[in-house]
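Novice: coords below, sequence missing:
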């Protein structure tokens, strides 16, 4: 049996094989350890992939440090620019350093926050809500003191598990900015809106439209109503004003009652004209594009069809709108 003293001498003479990486700059590689893999197999595979300099010295180091029994099976992201000691340490924890975090289009701030505890991120819902309501790095088109809600761009993100709430919000806002092309911004200006008000309208359209192809039509209806001094009369704005519906366990109460439509809130577009003061959800790019490139229609009304398709019946007059009601 090779004793501890012999291991120490071997490592002393071969220290460079542990402290120096194979390359100063290395591409990330996926290294998989299967359950039952021996230290010899792991070391040989690392050397064959160009991740360590000497498999024998690496194995001796693991045994000498007592790390050979604590290597975890799993998938690792390693680089040849890591030295042997760093790789040995990395193999002790198979928990990925990054997680996939998904934000669904139309979610409001609180729904995103509620998804955090099961996301793998270390950010708490409370930290996230605070960072959104008081962003450290607001976008240029935010009004003074505005929350970042509405600009938390939906999508699938690969994020560092230990990122802070401020870093998370900044990442989401940066993705929003990346998607705001000059062509898109130009057409937004031609609609007579700034970006902030565009996102407000898009956030309503996102909640109204189940089928994305209808978003330009719904945008057309809202523009027609706004241009003729009519209220938007949008249910999602009332749902947002109501907040959490404890009875049904949802942030979007459905159906609404006649009393709900009278709630005194600046977000209630049945009671107050023009746009609400802030976005009511976080819209996808398609809803923003619908505001920038609305359809041209004569319609002032729409309601859900009675066939369960998720599509809407559009009407030019209130009488036609009543005729579209489910019998």
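Specialist: Received the coordinates, thanks. For clarity, every value in this text was computed on a predicted model and none was experimentally measured. Residues are numbered from 1 along each chain as shown.
Novice: okay, CA-based contacts and neighbour counts for the rest of this
Specialist: Will do.
Novice: what's the closest non-adjacent residue to the residue nearest in space to the middle of the chain?
Specialist: Geometric centre of the chain, nearest residue: residue 103, 3.7 Å, by CA atoms, centre = their mean. Nearest non-adjacent residue to residue 103, counting by CA to CA, 6 or more residues apart in numbering: residue 154, 4.7 Å away.
Novice: Okay, one more to line up with it:
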């Protein structure tokens, strides 16, 4: 009789212990384990992250790191960490969190525009994805890639069309570059290629001319008219004489792309550079900036007119006054020169 009681007591104790362990396991896996007030939070996991680094990223978001790590070990996540951007929703349990980190990499929106060099572009992109600016710049400058893709040191910036794109945060530098090449190829439809050919321009030349248009006017509705001016000059064999190309030539020669030049002087026009359109005919060898799509479309769909000149309109800032003859242009230019002098703009 005494033995039966011992056996029953042992069995009950074992059941209690098992129930307690089961409860602990269930709690560790399925109880909510977040500690933020928003509906969701995001965590960025590096491609080469260790479990300690994952825990450090999650520390502000979860209540109990020890139970998270225990469940991560049990589910095999600790030895199979994947880089990316992941969403953690309020009230998630450890099982949900690990499932999210394992297979729910969410994209980020990457935007860029109007960069004047691939180095500047690399810096801009490195702020938005995992790849650093050095690896991005190296990928952009890779000579084998450029040759195979049909670009060179002057035209390489033309491949990157300003827009907003979706990428996974852990996209590599090469992955970003290759995607941009696909976007560039996709942009040049048969219709756009035909329009470029109609202007006797290659796609790269279209973008180089669009970059000048971009720098000349901030008004997108005026860009087709400005593009028409430059195309008229090209057809007539007249030098483009675009001040932004001279400014770019100065920046390129000095290596300082942050230089601010508000007024181009006569001595600047003598700079010996293939980008100086006061000395070299036709379109520059590459873009002086990254033009917006609106500027590219303006070159492909220019306004038809007989204008050959334009100058800033100081009575309507942002816009320009256009002229068909040099005499008209010189008269129009008086108001601009007067305004520059009144503002004491010397450089």
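Specialist: Great, that's in hand. Since we're looking at a predicted model, the values are computed, not measured.
Novice: on that earlier part again, may I ask you to confirm that the residue nearest to the centre of structure 1 is in contact with residue 112?
Specialist: Yes - counting by CA atoms under 8 Å, residue 112 is a contact partner of residue 103 of structure 1 at 6.5 Å.
Novice: contacting residues around stretch 285-302 of structure 1?
Specialist: For stretch 285-302 of structure 1, contacts defined as CA atoms under 8 Å, 6 or more residues apart in numbering pick out 179, 184-185, 187-188, 190-191, 198-199, 201-203, 205-206, 212, 215-222, 224-225, 312-318, 321.
Novice: For the stretch 151-300 of structure 2, which segments are assigned as strands?
Specialist: 163-168 (DSSP state E, counting those that start in this stretch).
Novice: Structure 2: which residue goes with residue 45 of structure 1?
Specialist: In structure 2, no residue is paired with residue 45 of structure 1 according to TM-score structural alignment.
Novice: same question but for residue 324 of structure 1, I mixed them up
Specialist: By TM-score structural alignment, residue 324 of structure 1 lines up with residue 332.
Novice: any idea which element its match lies in?
Specialist: helix 326-342 (DSSP states H and E).
Novice: in that helix, what's buried?
Specialist: By neighbour count, with 16 or more other CA atoms under 10 Å as the criterion, the buried positions of helix 326-342 of structure 2 are 329, 332, 333, 336.
Novice: Isn't the third one up against residue 322?
Specialist: It stands for residue 333 of structure 2. No - taking CA under 8 Å as the definition, residue 333 of structure 2 is not a contact partner of residue 322, at 10.1 Å.
Novice: Pull out the buried members of the contacts of stretch 285-302 of structure 1.
Specialist: Applying 16+ other CA under 10 Å to those flags 184-185, 187-188, 198-199, 201-203, 205-206, 212, 215-222, 224-225, 312, 314-315, 321 as buried.
Novice: So which of those residues are in helices?
Specialist: The helices, defined by DSSP state H, take in 184-185, 187-188, 198-199, 201-203, 205-206, 215-222, 224-225, 321 from these.
Novice: What's the separation between the aligned residue in structure 2 for residue 167 of structure 1 and residue 182 of structure 2?
Specialist: Counting by TM-score structural alignment, residue 167 of structure 1 corresponds to residue 175 in structure 2. According to CA to CA, to the nearest Å, residue 175 of structure 2 and residue 182 of structure 2 sit 11 Å apart.
Novice: No further queries at this time; thank you.
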